[in-house]
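Peer 1: Following is a predicted model, sequence given first.
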Amino acid sequence: MAKVLGYARVSTDSQDVYLQVSALKKAGAESVIDEVASGVSMSGRGRLKMLLGILSEGDTLLCTRIDRLARSVLDLQSIVRDLQAGGVTLRCTEQQIDTSSAAGKCFLDMLGVFAEFETNLRKERQLEGIEKAKSKGVYKGRVPTAQRQKDEILKLHQKGYTVKEIVSELSVSKSSIYRILSASKVS
């Protein structure tokens, strides 16, 4: 018997999937898989991969919007291609997407382009903001991991640890350790 399974996603723990889950159940989802993960790529999306693995021919994958499924046109097309190959339909509750029709497929592709465009615009604005903050001296970036462990690296070296032992102890690269030792004029 064909199933209607829902997928809800938010990007951060501070966001809530409740509204998505509620809308999907109201639209007929028998169960909903939810996930906290970025939609920019498929990495770190184990629950989506699991859901895609249990869908079978005649089933429907239900989302509220396609940007919940993917924010990359390439990933979206890959997911849709896999769904179609398995005889699974994709439907969205807030957008006129139903891959069982030609118009629905066309609309899906157009929305995918806009979702990726929105992501790229957000990245550009973020980089502009960082550059502006850097020019004002406000943003200095994150301190490299090895620099945060500089004192510990120097202490271990003074105790007679070899660079190889420090690498093993602190999980810091050899080149970072040599750079810190060189900057501290320690041999």
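Peer 2: Cool, got the structure. What you are looking at is a predicted structure, and each value in this text was computed from that prediction instead of being measured.

Peer 1: Please make it C-alpha for all contacts and neighbour counts, starting now.
Peer 2: OK.

Peer 1: isn't residue 88 right up against residue 53?
Peer 2: No - assessed by Cα atoms under 8 Å, residue 88 is found out of contact with residue 53, at 11.3 Å.

Peer 1: nearest residue to the residue sitting nearest the centre point of the chain other than its sequence neighbours?
Peer 2: The centre of the chain sits closest to residue 38, judged by Cα atoms, centre = their mean, with a distance of 2.7 Å. Distance criterion Cα to Cα, 6 or more residues apart in numbering; nearest residue to residue 38, sequence neighbours excluded, is residue 11 at 4.7 Å.

Peer 1: Tell me how far the residue nearest to the centre of the chain lies from residue 67.
Peer 2: Going from residue 38 to residue 67 by Cα to Cα, to the nearest Å gives 10 Å.

Peer 1: now swap in residue 108 and tell me
Peer 2: 10 Å.

Peer 1: Compare the two and say which one has the larger neighbour count.
Peer 2: More crowded of residue 108 and residue 67, by other Cα atoms under 10 Å: residue 108, with 26 against 20.

Peer 1: also this one, for the comparison:
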Amino acid sequence: MFVRAYLRASTKETDANRAKEQLEQFAADKGLKIAAFYVENESGASLQRPALFKLIDDAHPGDMLLLEQVDRLSRLDEADWESLKATLKKKEIKVVALDLPTSWMMTTTDPTMARMFAAVNDMMLDMLAAIARKDYEDRRRRAAQGIEKAKAKGVYKGRKEDADRNALIQRHLKAGQSSWNEIMELVGCSRGTVAKQAALLKAQESA
């Protein structure tokens, strides 16, 4: 069994490696060694997460996906969460999260005990994934309400556009020598930002 640690943050401004030491300490306490870290800055509400699916592709049956919190894995809606679960189950990947004590038992190598713990853990994973999604939706709703109030008062100006960054992204896209992931790494932005600039560039070229 290989332990594969997954670290995720939503934005480039947040350090996705923040929980690395905690995961290493947990593994050491359980007599395990982390074989690889998979790190990315993508929204947990989206399945567009290259590092997560690289981890899944690399994993062998029985490998462990170790993460700090369940919401690092999923803030997905029900349909996407079911899809991700099915993918993990097909590869027989064990999900262990520091904030889910029932998952800690998944570190056992006893097959009978592992099956028993898996049944309990699946239920708890579903519950925490649902809570994480609700928290995501609640925060988005509160943010939207705040924006509407600010607009009503005439004080909302929106997010300031980073013109220099966007111009750099478009230059890379025009050159066609870098993948989106490489552009994200070079510029320090999200996939959504690259996608937006690609759409704008396409519109400009077809105008």
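Peer 2: Arrived safely, thanks for sending. All of these numbers come straight from a predicted model, not from anything done at the bench.

Peer 1: And the TM-score between them?
Peer 2: Here the TM-score for the pair of chains, by TM-score structural alignment, normalised by the length of the first structure, is 0.71; 150 aligned residues with a Cα RMSD of 2.6 Å.

Peer 1: For whatever residue of the second structure lines up with the residue nearest to the centre of the first structure, which three-state class applies?
Peer 2: Here residue 38 of the first structure is matched to residue 43 in the second structure, going by TM-score structural alignment. Recorded secondary structure, residue 43 of the second structure: coil (DSSP: H, G, I helix; E, B strand; the rest coil).

Peer 1: you'd agree residue 43 of the second structure is up against residue 9?
Peer 2: Yes - assessed by Cα under 8 Å, residue 43 of the second structure is found in contact with residue 9 at 7.2 Å.

Peer 1: hang on, the earlier thing: what distance do you get for the residue nearest to residue 38 of the first structure to residue 41 of the first structure?
Peer 2: 12 Å.

Peer 1: can you check residue 133 of the first structure too?
Peer 2: 28 Å.

Peer 1: Around residue 106 of the first structure, how many other residues sit close by?
Peer 2: Residue 106 of the first structure: 14 neighbours (other Cα under 10 Å).

Peer 1: what residue of the second structure takes the place of it?
Peer 2: Residue 106 of the first structure maps onto residue 123 in the second structure, by TM-score structural alignment.

Peer 1: Helix, strand or coil: sort out its match for me.
Peer 2: helix.

Peer 1: How about residue 47 of the first structure?
Peer 2: helix.

Peer 1: doesn't residue 33 make contact with it?
Peer 2: Yes - taking Cα under 8 Å as the definition, residue 47 of the first structure is a contact partner of residue 33 at 7.0 Å.

Peer 1: What segments of the first structure are strands?
Peer 2: For the first structure, the strands defined by DSSP state E occupy 4-10, 31-36, 60-63, 89-92.

Peer 1: Trace residue 83 of the first structure over to the second structure, please.
Peer 2: By TM-score structural alignment, residue 83 of the first structure lines up with residue 88.

Peer 1: Skipping adjacent residues, who's closest to that match in space?
Peer 2: Leaving aside its sequence neighbours, residue 88 of the second structure sits nearest to residue 56 (Cα to Cα, 6+ apart; 7.2 Å).

Peer 1: Tell me the counterpart of the one you found in the first structure.
Peer 2: Per TM-score structural alignment, residue 56 of the second structure is aligned with residue 52.
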